[in-house]
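Visitor: just to be clear, the model below is a prediction. Sequence and coordinates:
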Amino acid sequence: MFVFVAMVAVAAAVGALAASGASSEYAGLEQPSWAPPSWLFSPVWTILYAMIAIAGFLVWRRHGVSVAVGAWVAQLALNAAWTPLFFGAGRYGLAFAEIVLLWLVIGVTVTLFWRISRVAAVLMLPYWAWVTFAAALNLAIWRLNA
């Protein structure tokens, strides 16, 4: 379990480093009326990252290193890459393209997990839903700030 928690912690740390000052940057962006306040992101991601780690561990414990675990690693790497693109580089369009790819890889991961552990797949669903929302928010911010 430690390895999965550590991997998620690294992804979270990459995001946290890239997002230093993100709260003020986020507040300075033109946003849609439905955009959440910046304080909401940290607690949501804390819960989601815990669920992502547990899901990966459950699949690994049942099936070992596999295509499903590879998909889990791929989505985690894409997750870590989004924040530097959006906040670090201010590349909202590129970040949107990246989050669409992330969304697709999460879908593949959920599908592969479902075949191995339905619990693990279900643990990934709130994350997939949040990334769906985040992609819509990314698109709206990109369009409003172009």
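Guide: Okay, I see it.
Visitor: CA atoms for contacts and neighbours, from now on please.
Guide: OK.
Visitor: does the closest residue to residue 68 other than its chain neighbours belong to a helix or a strand, and which?
Guide: Spatial nearest neighbour of residue 68, chain neighbours left out: residue 112 (5.3 Å); criterion: CA to CA, 6 or more residues apart in numbering. Residue 112 is part of helix 92-116, with elements assigned from DSSP states H and E.
Visitor: what packs against that helix?
Guide: Judged by 3 or more CA pairs under 8 Å, 6 or more residues apart in numbering; DSSP states H and E, the packing partners of helix 92-116 are helix 41-63, helix 67-83, helix 118-144.
Visitor: for residue 31, which of these is the nearest?
Guide: Smallest distance to residue 31 across the helices and strands packed on helix 92-116 (CA to CA): 5.5 Å, for helix 118-144.
Visitor: so which elements touch the closest one?
Guide: Contact analysis of helix 118-144 by 3+ CA pairs under 8 Å, 6+ apart lists helix 41-63, helix 92-116 as its packing neighbours.
Visitor: take the one below as the second:
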Amino acid sequence: MTALPLRHHPVRVLFCFLAAVVVTAAVGSLFSISAGDEYLGLHRPSWAPPAWSFGPVWTVLYGMIAWSGWLAWRHGASRGELALFGVQLVLNAAWTPLFFGLGWYWAAFAEIVVLWLAIVAVMVVFRRRGRTAALLLLPYLGWVSFAAALTVSIAVLN
């Protein structure tokens, strides 16, 4: 695959990456804002974080995700690599409707496993573009790992 041309202004492209993660976050928030009471009503493991903590954590992670994509783009990421980045954003957005919107906890767990694999794949291809682009996704991978454990725990308990 050939790299995208760098003729696009870097600040405009950064805003495109930020917009992509904002759309991802917005899709999730459509289902999670109204689900606060539902989450509190679920049987959760003792180590589950409070509902209010998810927003701040995701805000930081989404910023890091956008920055990672932008850095990879700046270092010549191919269309295929950027498409993979987009796929993991779609997978990210899909978890919340499955979990909160439909209450399909086991489907949400299966989906988050696929998301985890997609994040790893993005980290591998972005590593070729720059170490920082890959490392910026490490906290995201960690949080999704934690979220997967929480998801399966909730599926078992409910």
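Guide: In hand now; what should we look at? Please read these numbers as outputs of a predicted model, since none were measured by experiment.
Visitor: distance to residue 107 of the first structure and mean neighbour count for the helices and strands packed on helix 92-116 of the first structure - can I get that in a markdown table?
Guide: Putting these into a markdown table (distance: least, CA to CA, whole Å; neighbours: other CA atoms under 10 Å) gives the following:
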| stretch | distance to residue 107 of the first structure | mean neighbour count |
| --- | --- | --- |
| helix 41-63 | 13 | 18 |
| helix 67-83 | 9 | 20 |
| helix 118-144 | 7 | 18 |
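Visitor: out of the ones you listed, nearest to residue 101 of the first structure?
Guide: The closest approach between residue 101 of the first structure and any of those, judged by CA to CA, belongs to helix 67-83 at 7.9 Å.
Visitor: could you tell me where that closest one falls in the second structure?
Guide: The aligned range for helix 67-83 of the first structure in the second structure is 80-96, by TM-score structural alignment.
Visitor: mean per-residue distance, the matching stretch versus the first structure.
Guide: Here stretch 80-96 of the second structure is compared with the first structure after superposition; its mean distance to the aligned residues, by mean CA distance after the TM-score superposition for the first structure, is 0.8 Å.
Visitor: what stretch of the second structure does the helix holding residue 112 of the first structure fall on?
Guide: Alignment of helix 92-116 of the first structure against the second structure: residues 105-129, by TM-score structural alignment.
Visitor: what's the answer for stretch 36-46 of the first structure, then?
Guide: Counting by TM-score structural alignment, stretch 36-46 of the first structure pairs with residues 49-59 of the second structure.
Visitor: contacts for that stretch, please.
Guide: Contact with stretch 49-59 of the second structure is made by 36, 39, 40, as judged by CA atoms under 8 Å, 6 or more residues apart in numbering.
Visitor: out of those residues, who's the most crowded?
Guide: Highest neighbour count within the contacts of stretch 49-59 of the second structure, by other CA atoms under 10 Å: residue 39, with 16 neighbours.
Visitor: all good on my end, thank you.
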